[in-house]
Structures are given as structure tokens and as C-alpha cells.
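K.L.:
Provided below are the primary sequence and the corresponding predicted coordinates.
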Amino acid sequence: MASKIQSVKGTREFYPEEMALRNFIYEKVGAAARSFGYQEWDAPFIETIDLYAAKSGEELVKKQSFTFTDRGGDFVTLRPELTPSLARMIAAKQGELTFPVRWWSFGPFWRYEQPQKGRTREFFQWNIDMLGVSSPEADAELIAVGATFLRSVGLNPEQATIYVNNRRLMDSEFDALGIAVEKRMDVSNLVDRRSKMEPAKWDTYALELGLNQTQLDGLKNILGNFDLWKNSDELVRLFAALEALGVKDYVKFDPNIMRGLLYYTGTVFEAFDTSGSVKRAILGGGRYDNLLADVGGQPLSGVGFAMGDVVMGIVLRERGLLPEFIPSPAPVLVTIFDESLLRESYALASELRAAGLKVLCYPEPAKLQKQFKFADKMKVSVVVTVGPDEAANAQVAVKNLINGEQVTVKREAAAEVIRKIIG
């Protein structure tokens, strides 16, 4: 026997149950985005590598991208992120667009990373941005969209929290400690590793990076000061707006949020599942003021975030927040009584579909017991049968699988009877 061909490492196979989860997330992110007036958009799945060389870090371009030369000799890549495409498309029509632009997208991305829990090489990602406004209130709106999504899937503030920090606030604190600008990438990585290291080893590591003891003590004070946000006019306005938007209970200030701090120019935020098995962020984003500089556009401020479906899917499964999986999207099954009534059953199914119902029709004659077992496995709610007696009297038998009741009704009344059962 030939050996089975395996899927490519890090890619995903979406059987109907996995597809239902992906669609559930897509529907929820879309609903949250549209409720705030955001428009759906998308970009090519394949881009030239030059686009990422202009907008992204060297590691993303050289180590994490799926790159190849196409048949025309061009060096291209499967898209690893969306921001460069967003920048190019906005710059191309910057003079025609109505600002502020509110856009969202949900689509596939690829990164050549080591697959592990919460991370695959192929993933779907929600991207959402507001462009053309630089106020803290705009930042608050994006955070509110994220909180609205979390609430819509059943995650309460005790289960999922959005942690906020601010680049300008942290820069002012680092200035006061005399931490050189060129060391701030190292300090950012240092803070990010704090929860993963023993305190003594973390202190030693900080000193090895070049901080002196006074700076280290000052840094610890900063990271333990959860009222520090009150020193930032931006964050004071942000939290006031979040309260007005009705989502402040989902958001907390945390000076330890450093990831992306050197890319973003103002507010940064990340959401985490507070007690689950996945320690990766559910979503993350912030304010950026240099979106179009490398692609030929005029200066434009923006704020946005991204959320991958892999971590979100794990969170929803672990917390039992997924809706019941119904194998059949059609709640009605029309049976085939026997060969002589096959066309009659097919015609009935067509009539019910024309009446606006979703209908499965068993594809061949079989014992009714077998067809009812199929209906049970597919979790349909109603089974409709046309036997010889029903056919002779222009009737159908309608069985409610929810309560087991069966009635015989005129064929023209079947659709209405079924609608009352399925609601």
C-alpha cells in the first residue's frame, strides 16, 4: 500500500467541526467591528518581498516568511502580516479616501515558526484599524471593539482582561532614570522576560545588560506602580473614554506591557485569558504614527490591533463557550420511502426549499430506520416522509425529532408546520 501523504508541517485541516469554530470567530469579530461602523476589506495573499523589507523587521523577512520565486522570476512571499499591505493600499488612494478610515479584515497568514500550542505556521487573523485620528479617544474605541468581541463570545472581565500601557509614558520614566535610548530595546525584552525568570537571575541579567543598581531599582518601582497611568494625560483621557463606552471593567493599566512598545508610538494593549492554559496574548495592538512613511504616502496616524484564531479557539474550547456543533446546516430531512417515490420526495424537498427552508434529502432508497439514524447523527430537527398513503392523498408525514411527535398534514401546509417546529 502507498504511504499516506501528510499535510505540510504547521498547516491546518478544517474538518466541519473546526470550520464551524473558524466561522464562529469570523462571525463574532465581524459583528463587533460592524457595530462600531468598520468596513471589511482584504489584501492579496501573496505579496512581493520588497513590501515587507520596507515595513517589517529583518527577522520577519529572512526567517519567518514563506518566500519563493514565482514562474516569472519575481521574489514573493505568502503574507506574514497585514500592516504593510494596509499601508500600500491606503497610500495608493490617500487623496480619495474619507478619513477617519475604519477597516477590518479576517483572513489567512503564514509564518515559518516552530509549531507549538497556540502557534501554527498557518493561521487566520482579525486585523482592525482606525486611520487619520490621533486622539486617546480613538485608542479607546479600538480597545472597546476588542472588549465587545470578548463579551460577545461569553468571556467576562474576570476571564479575559485587556492590559494597557503607553510608550510616551514609559519613555518619560526611562528618561528620568537615565536609561539611554539605545538600551530601550534591551530593557523592553528584559521586562518581557521578568515573569519567566527567577527574581535573582532577572536582577543579574538586568545588570549584565548595562543597567546600574539605581536604574534597576527604579525600573522595579515603575513596573510595580499600577497607578502610574495617572501621570499620563493620554491614559487619563483613555480610561475616561473607556468608562463612557461601557467597557472599562475589561481594561487595566499594566506597566509591564512592553511587547511592541518600540514599534508603537503611544498607547499599547494586549488581552490575556486570565486563567487558561495558553499564556500567549489573545489580541494585541496600539497606536502608530508612521504607517505610510516607507511606501510613499503622506504622514498618517493610526491605531489598531490583531487577533489570531488559534489562541482564541483554544480559549473558547477550554471554557466551554462554543455553541453546540450541528453537523447539518439543514434542520429538515426528507426521506426516500422507496424507489417508486424517489422523485416525489425530491420534488417535495425542492418545494420546501422554495418556501425558504434548508432541507436535506436522503440520496437513495433505504430502510426508514437507517434514514432516521442518519437524521439523528446529523442532528436534524424534523423528518418528512412521503409514503404510498401520503402520496395518494397529497399529504406528508412530519415527525418532530425534538419531542417525538408525528403528524400527517396536507402537502401545501408542510412548510408552515415545519417552521413552527424549528422556530
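P.N.:
Happy to help now that I have it.

K.L.:
C-alpha from now on. contacts and neighbour counts both.
P.N.:
Fine.

K.L.:
Disregarding residues adjacent in the polypeptide, which is nearest to Glu270?
P.N.:
Gly284 (4.2 Å; Cα to Cα, 6 or more residues apart in numbering).

K.L.:
I'd guess the one you found is in a strand, am I close?
P.N.:
Yes - remark: Gly284 belongs to a strand, assigned using DSSP: H, G, I helix; E, B strand; the rest coil.

K.L.:
three-state assignment of Arg168?
P.N.:
Under the three-state scheme (three-state DSSP), Arg168 adopts helix.

K.L.:
Not counting residues beside it along the chain, what's closest to Ala32?
P.N.:
Excluding its sequence neighbours, the residue lying closest to Ala32 (Cα to Cα, 6+ apart) is Phe149, at 5.4 Å.

K.L.:
what secondary structure does Leu360 sit in?
P.N.:
With three-state DSSP as the basis, Leu360 sits in strand.

K.L.:
can you map out the strands along the stretch 51-200 of the chain?
P.N.:
In the stretch 51-200 of the chain, the strands defined using DSSP state E, counting those that start in this stretch lie at 66-69, 75-78, 101-110, 122-131, 160-166.

K.L.:
Nearest to Leu216 among the ones you listed would be which one?
P.N.:
strand 160-166 (19.5 Å; Cα to Cα).

K.L.:
Just give me the longest helix of the protein.
P.N.:
In the chain, ranked by residue count with DSSP state H as the criterion, the top helix is helix 16-35.

K.L.:
I'd like to know which elements it is packed against.
P.N.:
Helix 16-35 sits against helix 136-152, helix 309-318, with contacts defined as 3 or more Cα pairs under 8 Å, 6 or more residues apart in numbering; DSSP states H and E.

K.L.:
can you pull the buried residues of it?
P.N.:
Residues of helix 16-35 classed as buried: 20-22, 24-26, 28-34 (neighbour count, 16 or more other Cα atoms under 10 Å).

K.L.:
got it, and stretch 163-176?
P.N.:
Within stretch 163-176, the residues that count as buried by 16+ other Cα under 10 Å are Tyr163, Val164, Asn165, Asn166, Arg167, Arg168, Leu169, Met170, Asp171, Glu173, Phe174.

K.L.:
and of those residues, the nearest to Ile422?
P.N.:
Tyr163 (42.7 Å).

K.L.:
these two touch, right, the closest one and Thr267?
P.N.:
No - Tyr163 lies out of contact with Thr267 (Cα atoms under 8 Å); the separation is 10.6 Å.

K.L.:
ok, the residue nearest to Ala32 - contacts?
P.N.:
Phe149 makes contact with Lys28, Val29, Ala32 under the criterion Cα atoms under 8 Å, 6 or more residues apart in numbering.

K.L.:
next, the one to line up against it:
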Amino acid sequence: MTTGVAETADRTESSGRLSGGLLRLATCGSVDDGKSTLVGRLLYDTKSVLADQAAAIEEVSRRRGQDGPDLALLTDGLRAEREQGITIDVAYRYFATPRRRFILADTPGHVQYTRNMVTGASTADLAVILVDARKGVVAQTMRHCAIAALLRVPHVVLAVNKMDAVDYRESVFTAIVAEFAERAGELGVADVTAIPMSALAGDNVVEPSDRMDWYGGDTLLSHLENVPLGDDPTGKALRLPVQYVIRQPSSDRQTVERWLAGQLASGVLKVGDPVVVQPAGATSTVVGLSVLGRETDTVWAPQSVAVRLADDLDISRGDTLTADLAPPAQRRITATVCHLDDRPLRPRQRVLLKHTTRTIPAVVEHIDYRVDVTDARHLPCDDGLSANDIGGVRIRTAEPLVVDDYAENRRTGSFLLIDPQDGSTLTAGMADARAGD
């Protein structure tokens, strides 16, 4: 059991809310803005590259006739991408400094791969949006900014890259920042940190630049190490989706105990707490908690836990333990979605909806609009959503679900739409309103 100061420290570390902890970030931008080079520079200068990786990159660069190692190859890992000189998939990289651990998703820049940016940014705490200093803010810049806004990414870094190509002029940087800030504000993005840099030369990525003495802010790495990680899941309402039910003999071997196993999506749970089993609405009391096979008095998100209740209720995978009946389970969901499949999503289409640990039949009742992601305008959508489209939909499910507003809880406010015929993922959804039966 954990109590007092130790419990506080464990909870803070578990949820990653110290100045250290784990930061999930996504890099995005237009083609040739230098995302892969930036990530390569970040990995190389933090000494996160293994010797065999460095040797392989040097060999590929040599075959291409380059004088030095091409740092972009640290993220352009697929052979097809190397041959084309572009990034077409989300490349995940893991690295650490003495202050913090990082999971980085390098997302593609092509317009037709916008859906991949949704994948990379869906769990991100911070988005790095690159801009080529020679080109300034372009349509794809604002498309990525709009997606970051829709996904409620808490922090945005505007990385004005290739400053070496404009002679490190402050006026260029200032103009780009002013334009981006105005347009980002229209999309509802308030927390923006702008950093001038050159990923190729290493200016302001890990080490400060002596060629931009007019800039007095942090380097990119320093900002990533110190940005506060808000949205502590332990401060939210209790949500425990049941993954499976464990039956095991009691300590006296006279009875069989039922434990409900799952990962806490949000909240804190203690022995003695009353809980509601949604969607049935049955109530009970927590009489046992276990983490990694050891019983304890208190658990918190995002721990994987097992819970024993005082009453023998009919509970199965897909049910959710909450502290009360708010929000009520319902069958209609209004949501913003990003369509991922090459086949269009159409009104009255039958799908499977996966929400936390539950997958149930559903139907797309109506597609209300398509979003112009360059300025967030709502456009008519009569023929369905195509690949990479973002729009508003209304969905009816076969069974009631406990769905939070995505703005309040990213974990329980998100869902996937799946093709019932072949099991492929069609659409990623973010609930933004709820309507009861």
C-alpha cells in the first residue's frame, strides 16, 4: 500500500505531471519544410542515435553522393520513402534527456496524408508545426494547425525553420509569427511558442544560436523539457472501462471472487468508494483494489488495475465504472470526425463503433458539414466524406454508451468507426455534443 508523501510522488510520476515525466509530441508541416531533418538533428544532438544507426545513415548518404550524414534518414526509415525522398508514414521515435522522456511522431507533409497527422497527434501533448522561412505560412500550415485545434493538443510550437536560407533575418521571423498567431487565434489555438531555427545547421534545436542574437527565448529542446504537462487524468471524473473479468478463488478457498480488470481512463478510485456500472446503472461499493497482483487502497489514472465489488453484478467487457450517472449512457452521438479510408463515409452507412473496450453496431444518421481546414469554415457535404476530410456527423448506436465530450476527456470522448465487412478502420471521431434517446 502507498500512503502519504510516497503516494503523492507515485501519482505524480504515474500521470507524468512533473517537470519531467513523459512528453508525447508530433511534428508536422508542409513537404520539404525540414521535419525529418529537424527530428534527426534532435536525436543526433541529444546522442540518441546508436552506432549502427549512424553507420547505416552514413552509408546511405555516401551512396547518394552527399558529403555528410543526412539526418533526415533517422526518421525516413522505410526504403520506399528513402528512394522517393519523402516521408509517407508516421515514424515514431523514443528518446530521453536527464529531464524528461519523449515519444515523437514524425507525421507526413503531403496533403493526401493529412489523416496520418491525425494518427500521430491524437495522443500528443504538444505539436511542432514547421514553417519554411522562405515560404512563410501556407495552406498546409493552417491545415495542421486546425487539426491540432480539433484534437485539443494542449501546446503548439511554431518552428520557423531554414532561417539560414534567409540570412537569419529577424524581420522574416516576426512577419511569419504575426501571420500565424492571427490565423491560429481564429481556430482557437491560444498557446503558441515560436522559435527561429535551422535544423540543417543546428541553430536553436538543441544548442542556442549565436547567429540570432536578437532571439532571447528557449531552444526547441529546452522548451520541450520544460513545457508544463497539464490535463492531469487524476483530476477528472472516474472512468474505468472494463477490459475483462477475472475469476479466482478467495483467500480461504471457499468462494470465487470476481475482479474487473482494465486501465483507468481518468479519475481516482479508493476502497469504500461507491460506483455505478454503466450503461446498466447498477450500483455497488469497491471492496478490493489490485495493481500488478498486489492489493492496495487507492488507484489512479492511467494505471491498469483490478477492482472487486461488494455485489455480484452482471458486468462484462465494455461496461464502464463511473462515480455517478453523469454523463448518462446514450445512443446518439454528435461528433467531429476525420475520415481515414479511401472509400467515402456516407449518410445511413452501417458501421461498427469502437469506444474504449466496447465495439457495437451503429449507423451514420447524417453528415452535417465538411470543415475547410484552412479557416475552419463549415461547408455543405451532400455526397459524404472523402479520405482526409474532417466533418461533423450524427451517429446512432445499437446500445447505449458512456461518451464524454472530447474537450473534457480525450480518452473517453474519442472513438473509431470500423467497416463491419472487412474490419478496416474508416473514421476517427471526437464527440463534441451528446443527445439522449
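P.N.:
Okay, I see it. This structure is a prediction, so every number in the text was calculated from the model and none was measured.

K.L.:
Any idea what the TM-score is?
P.N.:
Here the TM-score for the pair of chains, by TM-score structural alignment, normalised by the length of structure 1, is 0.26; 177 aligned residues with a Cα RMSD of 7.0 Å.

K.L.:
returning to what we had before: who wins for proximity to Lys220 of structure 1 among the strands of the stretch 51-200 of structure 1?
P.N.:
It is, among the strands of the stretch 51-200 of structure 1 and with distance given as Cα to Cα, strand 160-166, at 15.6 Å.

K.L.:
Can you spell out which helices and strands pack onto the closest one?
P.N.:
If you count contacts as 3+ Cα pairs under 8 Å, 6+ apart, strand 160-166 of structure 1 packs onto helix 136-152, strand 251-253, strand 267-273.

K.L.:
same thing but at 10 Å, please
P.N.:
For strand 160-166 of structure 1, the packing partners by 3 or more Cα pairs under 10 Å, 6 or more residues apart in numbering; DSSP states H and E come out as helix 136-152, helix 233-244, strand 251-253, strand 267-273, strand 283-288.

K.L.:
what inclination does it have with respect to strand 267-273?
P.N.:
For strand 160-166 of structure 1 against strand 267-273, the angle by axes from the mean of the first three to the mean of the last three Cα atoms, to 10 degrees is 160 degrees.

K.L.:
picking up where we left off before, what about the helices and strands packed on strand 160-166 of structure 1, which gets the closest to Leu360 of structure 1?
P.N.:
Closest to Leu360 of structure 1 of these is helix 136-152 (Cα to Cα; 30.9 Å).

K.L.:
picking up where we left off before, Throw the strands of the stretch 51-200 of structure 1 into TSV and include distance to Leu223 of structure 1, thanks.
P.N.:
Shown next, in TSV, are these (distance: least, Cα to Cα, whole Å):
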stretch	distance to Leu223 of structure 1
strand 66-69	37
strand 75-78	38
strand 101-110	33
strand 122-131	29
strand 160-166	11
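
K.L.:
list the buried ones in the longest helix belonging to structure 2?
P.N.:
The residue-count maximum for a helix in structure 2 (DSSP H) belongs to helix 170-186. By 16+ other Cα under 10 Å, the buried positions in helix 170-186 of structure 2 come out as Val172, Phe173, Ile176, Val177, Phe180, Ala181, Arg183, Ala184.

K.L.:
now the residues you listed in TSV, with distance to Gly262 of structure 2?
P.N.:
As requested, these are exported to TSV (distance: Cα to Cα, whole Å):
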residue	distance to Gly262 of structure 2
Val172	51
Phe173	48
Ile176	46
Val177	44
Phe180	42
Ala181	41
Arg183	41
Ala184	38
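
K.L.:
So which of those residues is the closest to Thr37 of structure 2?
P.N.:
Using Cα to Cα, those come closest to Thr37 of structure 2 at Phe173, 19.6 Å.

K.L.:
Next one: the closest residue to Thr67 of structure 1 other than its chain neighbours from Ala53 of structure 1, what distance?
P.N.:
In space, and not counting its chain neighbours, Thr67 of structure 1 is closest to Thr77: 4.2 Å by Cα to Cα, 6+ apart. According to Cα to Cα, to the nearest Å, Thr77 of structure 1 and Ala53 of structure 1 sit 11 Å apart.

K.L.:
picking up where we left off before, between the contacts of Phe149 of structure 1, which sits nearest Pro199 of structure 1?
P.N.:
Nearest to Pro199 of structure 1 among the contacts of Phe149 of structure 1, with distances taken as Cα to Cα, is Val29, at 38.9 Å.

K.L.:
what about Thr119 of structure 2, how many neighbours?
P.N.:
Residues contacting Thr119 of structure 2 under the criterion other Cα atoms under 10 Å number 17.

K.L.:
Does it touch Ala428 like I think?
P.N.:
Yes - contact criterion Cα atoms under 10 Å: Thr119 of structure 2 and Ala428 qualify, at 8.7 Å.

K.L.:
Select, out of the strands of the stretch 51-200 of structure 1, the one closest to Glu40 of structure 1.
P.N.:
strand 101-110 (4.9 Å).

K.L.:
In that closest one, which residues are buried?
P.N.:
Buried residues in strand 101-110 of structure 1 (16+ other Cα under 10 Å): Arg102, Trp103, Trp104, Ser105, Phe106, Gly107, Pro108, Phe109, Trp110.

K.L.:
For the second one, which non-adjacent residue is spatially closest?
P.N.:
This means Trp103 of structure 1. Distances taken as Cα to Cα, 6+ apart place Gln39 nearest to Trp103 of structure 1, at 4.7 Å, with adjacent residues excluded.

K.L.:
how much space is there between the one you found and Ala31 of structure 1?
P.N.:
Per Cα to Cα, Gln39 of structure 1 is found 11 Å from Ala31 of structure 1.

K.L.:
Just give me the longest strand of structure 2.
P.N.:
strand 358-372 (DSSP state E).

K.L.:
Of all the residues in that strand, which ones are buried?
P.N.:
358-371.

K.L.:
packing partners for that strand?
P.N.:
Counting by 3+ Cα pairs under 10 Å, 6+ apart, strand 358-372 of structure 2 packs on helix 139-150, strand 330-339, strand 350-355, strand 377-379, strand 390-401, strand 414-418.
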